[in-house]
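Undergrad: What follows is a predicted structure for the sequence shown.
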Amino acid sequence: METTSTIELLLNRLKALQSSAASYLVPNIWNSEETGASLQSPAPWFIGRIEEILQTGSSTPAATFPENWQKDTVVYNLFVRFGTAFDHNGDGSISEKPLPEGFRETGTLLKAIALLPYIKKLGANTVYLLPLTEIGTANRKGSLGSPYAIKDPMKLDPMLAEPALDLSPEILLKAFVEAAHLLGMRVVLEFVFRTAATDSNWIEKHPDWFYWLKNDVPQSSYGPPQFDQDTLTRIFSQVDRHELAYLPAPTEAFKEQFAPHPVTVTKTNEGIQATDANGEACRIASAFSDWPPDDRQPAWTDVTYLKMHRPEEFNYIAYNTIRMYDEALNDPESFNTGLWNEISSIIPRFQEEYGIDGAMMDMGHALPPLLKKNIVEKARATRPDFLFWDENFNPTSEIRDEGFNAVFGSLPFVINDIIYIRGLLNFLNKTGVALPFFGTGENHNTPRVPFRFPKEAAGRNYSAFIFTLAAILPTLPFIQSGMEVSEWHPVNLGLNFTDEDRTNFPPETLPLFSPAAIDWKETNTLPPLTSYIQKIIAIRSQYLDTILSGDAGSIGIPYVSHEQLFAIKRTAEGRSLLFIGNSNMHEPITGGLEFGMKTGVLEDLISRKPHSIVNHRLEATFQPGECMLFLLPTEN
């Protein structure tokens, strides 16, 4: 079988390494059904994983994915630096420095390649990678920094390479994509276009692409603009009505903090020095959460917003300049054209260099619509089936018509509230679902599903419940790395966390910023969900056309006799599927629902156990978090 040159290069480089002693611990679950870890010699172990890919993979070129391949997408979300990290020397910590053999304990692209057969076996066919790009060093959060502090969007983080190989992370990303394609899997990268590191490589040549603060503005007093309650009410009212002309601006005192353009930048031994149009010293303005305008999240000290528009009267950071754009900024004369052109060229360069299959657009909801359109059109010019996901929270026809295949959606952020889920699905049943959304109870910015009950069976039960529920909706089933082993520790404290959580998990303890690893070895003392996930994905595949229907009326919510039992009836393509699940994670619940037929037997597609209908009623006892799926006769 022919292999691609980058895979050959990687394999030959590994074979050239002298075999070291078996002193490199590897979690068993990466290559088997077992928990625990075993000692390996690193180079031979990696050779074995790559040869497995070459032997089991297909030689079909990646470009020959079947037409409309996006419809069967099942996503595995991997933050490489964290998701493939492991305590390989068994000393109880994850070192930032490579081991004596030259292999890292933090996650690398080599380890991500080795993990591909595991991900495929789990049932995923698309790997979604959080940003891999070079990270800024200024005001760095934690010891490794945030992957969203993009220093150079065309360079990869050197920490993702293995020093023993003497290969760049760029070479390893090529090998990763090639390996995924050999296994029939697709690769989607997350791109950050709205923000950059406060020490971005763009600053020196393009100071006009950034917002600048006057140097005499104290960092302690800088933050989001303050609005009184009447102004906040007006802002929300105008935005809700999409009336974006003359949006209320911040006070003059707030705007006066920002340095006027043009800014002149000089590089010195101490770093970058800058002066504004008045010859006064200035510095890059760090970012903060802009929406809602009364949000009080801590400032994002390591990133800054890119300046999408040039008019000096809008030379400040606020909700109306970086997200809910004032109507005056629709004028093409206001566009920061050089920046827009640079941003629009990034994905095509990644397509050409690495052969990626799709892009997730970070903060897509905060990009100017015309810029988003340009990004999509340029990427699709050479590959019409290129996948686009938008970090947006509204699966509407408008987002679909912009060229996006899916949105982050509402479900990930509210899934833990079963009452809200019922209301959300009632709404979607009336309106229809124009665009798939991510079917998950967690992502790297939200609490893990088991977060409120770590290392308890309730957390595992809840993960299984939510994954099953999401899998029978018109979603993209989404597995955040670690979900399958009931990982509970948060990656980042972005949404739905309390002040107490922020006290208990400071940034230096979070995997988004510092060395950490998923509990791959002990799997949080609970049996992994791997087999269960495989089963649910297989059932979904069998009834995919019915499940993917977004038509109004296709998501019915039948009455169930117990309030903690949750039922959904999916009807489309001449078939009906019934989901019933116990939303109580601690206690069994007995209940049932009515059917049109008087008697009969239905088989649960998950357990394969029969359940009888007697006098038009199915009655069953559901264990904590247990779900059942039934294919209904046509008359029901």
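TA: Thanks, I have the structure now. Residues are numbered from 1 along each chain as shown.
Undergrad: Only C-alpha atoms from now on, for both contacts and neighbour counts.
TA: Will do.
Undergrad: what's the burial count for W212?
TA: Neighbours of W212 under the rule other Cα atoms under 10 Å: 28.
Undergrad: residues contacting the nearest residue to it once chain neighbours are set aside?
TA: Spatially, and ignoring its direct neighbours in sequence, W212 is nearest to I284 (4.6 Å; Cα to Cα, 6 or more residues apart in numbering). By Cα atoms under 8 Å, 6 or more residues apart in numbering, the contact set of I284 is T198, F210, Y211, W212, L213, T304.
Undergrad: before we go on, here's another structure to hold up against the first:
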Amino acid sequence: MIFVAAALVVLNSCSSNGSEKSVTNGKVEQIKHPEWSKNLSIYEVNIRQFTPEGTFNAFIPHLPRLKELGADILWIMPINPIGELNRKGSLGSYYSISDYLTLNPEFGIDEDFKNLIKTAHENDLYVIIDWVANHSAWDNPLVNEHPEWYQKDTTGKMISPYDWTDVVAFDYSNRQMNDYMLNAMKFWVTEYDIDGYRCDVAGMVPDTFWLRVRTELDKIKPVFMLAEDEAPRHHAAFDMTYGWEFHHVMNDIYKGEKNANDIEKYLHKNDSLYPSDAYRMYFITNHDENSWNGTEFERLGEGVKAFFVLTATVPGMPLIYTGQEAAMDKRLEFFEKDAVDWNDYPMADFYHQLFELKKNNPALYNGDFGGSWKRITTDKDKDVFVLLREKGNSKVVSVVNLSAEPLTFTLKGDAYTGDYTLLYTDEKVKLAADQSLTLPAWGYQVYFK
């Protein structure tokens, strides 16, 4: 959902909702991750805009291509029917759910979705679906059948969160409402064999509910859970949270309001707040950013590739959104049909090589599966960010020029020294102590061994 980040931060900081039992030494205890998630990246699928047809069946032929791309967790935006009452636009918001137990008929029927999941699994892909637990459409039958399940103002009228006038907010103080939502989430795991959920505005739903959900879903199969929220406490129930702050740091660097030193500050702050095994999701775009704040090219200009190299090499999991590998430079309509022009996927190899490096080099694995990080300082630290990731004999050194000028600079020390392979060229290179390097404006190099 579209949301005001600052408002969510306030909500997050004011609500603990009973997760204290999962906190030790000032940090939440990270829920155990499914083993299969340790080295994967994630791809956000917008079924409506992915193909001209906008259906599950039209999307299925893309699965082998996405497997080749290398982002092996598919997050599919909401698949449920969309409400008509107070609908925004002609097709409505994906996040206005009129029935939690059926499929959006515009996308297909049960057999189609089951075939999508089966084909994805046959391609060694994992599928999580978007879940909207905080609110429903106004014409969801629950509104009339169980009005006591919804929040009301002082006059007794049901409430829409913020300016989301097409939806009405649930009241999680009602135990029956909690039970219904839990059972609905169990339904899609048991009946369709999905692998988990991305949970919309997770910070607006009580933590006690999410803890219960995770416990019950893991009894069915090991699931993967992504929270659309940044609060560290969510890692008691979720594998991964959004890295919104890092996203804004990157945007601000391109605007000249921050510099490379702010990346190091962010990473240290992250380490101080989150469990070491927490997965953080990093991105240069997603459905909200694309539609409401601009494409990655609008916000990051010539720095698009440089900033994605950062998202793929800092500790965390990189996200790619529908159309990103096509270098799509248009804002997709949110409430209307607006299919992607795939344009022969000009950036597919760029993303593919980073995803494959992450998958095959333990230094870049997720959470505690991955390696440590260390910033290598230079004589131009405001403009250059050099990151060393290391686990055992595996090393990755990413070097990024975060300025609009070509730069020659010197790496300090010798922690990074050794023989490496250069990503994208397979050239064998030696990095020596006090190595001098030159990069073009917004240039990057990734060395690995």
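TA: Everything's here; your move. Everything quoted here is computed from the prediction, not taken from an experiment.
Undergrad: on that earlier part again, any idea how far the residue nearest to W212 of the first structure lies from A138 of the first structure?
TA: 11 Å (Cα to Cα, to the nearest Å).
Undergrad: what is in contact with these two at once?
TA: T198.
Undergrad: hey, which helix is longest across the first structure?
TA: Counting by DSSP state H, the longest helix found in the first structure is helix 337-354.
Undergrad: how close does it sit to the second structure?
TA: Its aligned residues in the second structure lie a mean 0.9 Å from helix 337-354 of the first structure after superposition (mean Cα distance after the TM-score superposition for the first structure).
Undergrad: Packing partners of that helix?
TA: Under the contact criterion of 3 or more Cα pairs under 8 Å, 6 or more residues apart in numbering; DSSP states H and E, helix 337-354 of the first structure touches helix 169-182, helix 369-380.
Undergrad: Out of these, which is closest to T268 of the first structure?
TA: Go through these one by one with Cα to Cα and the one that ends up closest to T268 of the first structure is helix 169-182, at 29.2 Å.
Undergrad: For the closest one, name the packing helices and strands.
TA: Using 3+ Cα pairs under 8 Å, 6+ apart: helix 169-182 of the first structure touches helix 5-16, helix 42-56, helix 109-122, strand 150-156, strand 186-192, helix 337-354.
Undergrad: For the residue positioned nearest the centre of the second structure, pull up the helix or strand it's in.
TA: With distances taken as Cα atoms, centre = their mean, the residue of the second structure nearest its centroid is M281 (4.6 Å). Using DSSP states H and E, M281 of the second structure maps to strand 279-282.
Undergrad: Which stretch of the first structure lines up against that strand?
TA: Per the alignment by TM-score structural alignment, strand 279-282 of the second structure matches residues 436-439 in the first structure.
Undergrad: for stretch 74-87 of the second structure, same thing?
TA: The aligned range for stretch 74-87 of the second structure is 127-140, by TM-score structural alignment.
Undergrad: which residues sit against that stretch?
TA: 75-80, 145-158, 160, 185-192, 197-200, 301-302.
Undergrad: Buried subset of those as a PyMOL selection?
TA: This is how PyMOL selects the buried members of those, with burial counted by 16 or more other Cα atoms under 10 Å:
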select buried, resi 75+76+77+78+79+80+145+146+147+148+149+150+151+152+153+156+157+158+160+185+186+187+188+189+190+191+192+197+198+199+200+301+302
